[in-house]
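In: Pasting a predicted model and its sequence here:
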Amino acid sequence: AVLHITHASHFNPGGWPLTIGDDVIVGHGAILHGCTLGNRILVGNGAIVNDGAIVEDEVIIGAGTVVPPGKRLESGNLYVGNPCRLLRAVSDKEREFFTYSPGNYVKLKDQYLAEASGDWRNDAE
């Protein structure tokens, strides 16, 4: 993924910071420009979220979707397309994924760190 901010200039006085909430999954090859992501969001593979976009909580952005600058994505919905459009409400099963997936990534991180806690650095010598 590419994470990008836009600095303040005379073209864009305030700049666009990148703010990412809790339990956010960013897919492979996704690009996040200076935007705001709430909590419990899935950004699909190859999606692009442009400057000034605001993504509310519990949103799914489909793979390959392009979110235009300044667009607001409302909570509890699935968005797809280029430019993005509302497809439907997020299902109950999809809502469960919002907490399962980030927890699973943390579990895998802990597992890999435990496996690597030995003399793994000496293996390269």
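Out: Now that the structure is in, tell me what you want to look at. Everything numeric in this text was worked out from a predicted model, so none of it was measured.

In: alpha carbons only for contacts and neighbour counts from here, please
Out: Fine.

In: Residue 11 versus the residue nearest the centre of the chain, what's the distance?
Out: Central residue check for the chain by Cα atoms, centre = their mean: the C-alpha nearest the mean position is that of residue 26, 3.5 Å away. According to Cα to Cα, to the nearest Å, residue 26 stands 29 Å off from residue 11.

In: All the strands of the protein, in order from the start?
Out: Assigned by DSSP state E, the chain shows strands spanning 2-3, 19-20, 24-26, 31-32, 36-37, 41-43, 48-49, 54-55, 60-61, 66-67, 72-73, 77-80, 85-89.

In: nearest to residue 117, of those strands?
Out: strand 24-26 (26.3 Å; Cα to Cα).

In: Figure out how far that closest one is from the centre of its chain.
Out: With Cα atoms, centre = their mean, to the nearest Å as the basis, strand 24-26 stands 4 Å off its chain's centre.

In: what's in contact with that strand?
Out: 1, 37-45, 98, 101-102 (Cα atoms under 8 Å, 6 or more residues apart in numbering).

In: Comparison target below:
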Amino acid sequence: MTYKDVSIIAVNGKAPRIDPSAFIAPGCRIIGDVTIGPDVSIWYNCVLRADVSRIVVGARSNIQDGSIVHCDGPMPHRPEGFPTLIGEDVLVGHMAMVHGCTLADRAFVGLKATVMNGCRIGSDAMLAAGALLTENKEIPSRELWAGAPARRVRDIDEGQAAGMQLGVQHYVLNGRMHKAAVEG
């Protein structure tokens, strides 16, 4: 498959693996040991750089415009490094920074939020727009955290969790529409 105006680069003998159903928007840079699952959408001008560890993006997840996803390599205190593992049905808002962390299925990272090494965001949990989740913090399932540094604000109720999943469905359909337009 060819992608218009997209850089897909192998590094250290590891090339990105992209499911054919995924939408990779023009302007993206996908580098190294990156796995992108079915119906994923990587929006305009995102960078996913796995040159020192790996990045996995699970089915139906989306990385919105201008976001950066990276990882960290082995260190004396952490020989396995910090891969970035993004589950299924995850929303990552515009211009987010996601680095060496785990986003469980159905997690939400808000616009311009930052998630640092060793962090974990649980299922149906949300890091609010502009928040900073400092190293090795965990947001439990169904909690909303905000601020810099981020702190617990409240629980996520059923309606909010359902709303996040509507967002996922929207991005799957919108990704298909953009994919068709780009492939023309």
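Out: Sure, I can see it. Keep in mind that this is a model prediction, so the values were computed, not measured.

In: Need the TM-score from the superposition.
Out: Taking TM-score structural alignment, normalised by the length of the first structure as the basis, the two superposed chains have a TM-score of 0.86; 118 aligned residues with a Cα RMSD of 1.5 Å.

In: Which residue, other than its chain neighbours, is closest to the corresponding residue of the second structure for residue 86 of the first structure?
Out: Alignment note: residue 86 of the first structure maps to residue 152 in the second structure; criterion TM-score structural alignment. Distances taken as Cα to Cα, 6 or more residues apart in numbering place residue 145 nearest to residue 152 of the second structure, at 4.3 Å, with adjacent residues excluded.

In: what residues are up against that neighbour?
Out: Applying Cα under 8 Å, 6+ apart, the residues near residue 145 of the second structure are 126, 127, 128, 131, 139, 151, 152, 153, 154.

In: distance of it from residue 113 of the second structure?
Out: From residue 145 of the second structure across to residue 113 of the second structure, the span is 11 Å (Cα to Cα).

In: so what sits against both of these two?
Out: Common contact partners of residue 145 of the second structure and residue 113 (Cα under 8 Å, 6+ apart): 127, 128, 131.

In: rewinding a little: which residue in the second structure aligns with the residue nearest to the centre of the first structure?
Out: Aligning on TM-score structural alignment places residue 26 of the first structure opposite residue 92 in the second structure.

In: Based on its surroundings, how many neighbours for residue 165 of the second structure?
Out: When neighbours are defined as other Cα atoms under 10 Å, residue 165 of the second structure has 19 of them.

In: now swap in the one 3 residues further on and tell me
Out: Residue 168 of the second structure: 23 surrounding residues under other Cα under 10 Å.

In: And residue 167 of the second structure, by the same measure?
Out: 16.

In: counterpart of it in the first structure?
Out: Residue 167 of the second structure maps onto residue 101 in the first structure, by TM-score structural alignment.

In: I'd like the distance from the nearest residue to its match once chain neighbours are set aside to residue 115 of the first structure, if you could.
Out: With Cα to Cα, 6+ apart as the measure, residue 25 is the residue that lies nearest to residue 101 of the first structure, at 7.7 Å, once sequence neighbours are left out. Residue 25 of the first structure sits 24 Å away from residue 115 of the first structure, going by Cα to Cα.

In: For those two, work out which one has more neighbours and name it.
Out: The neighbour comparison of residue 25 of the first structure against residue 115 (other Cα under 10 Å) goes to residue 25, with 18 against 10.
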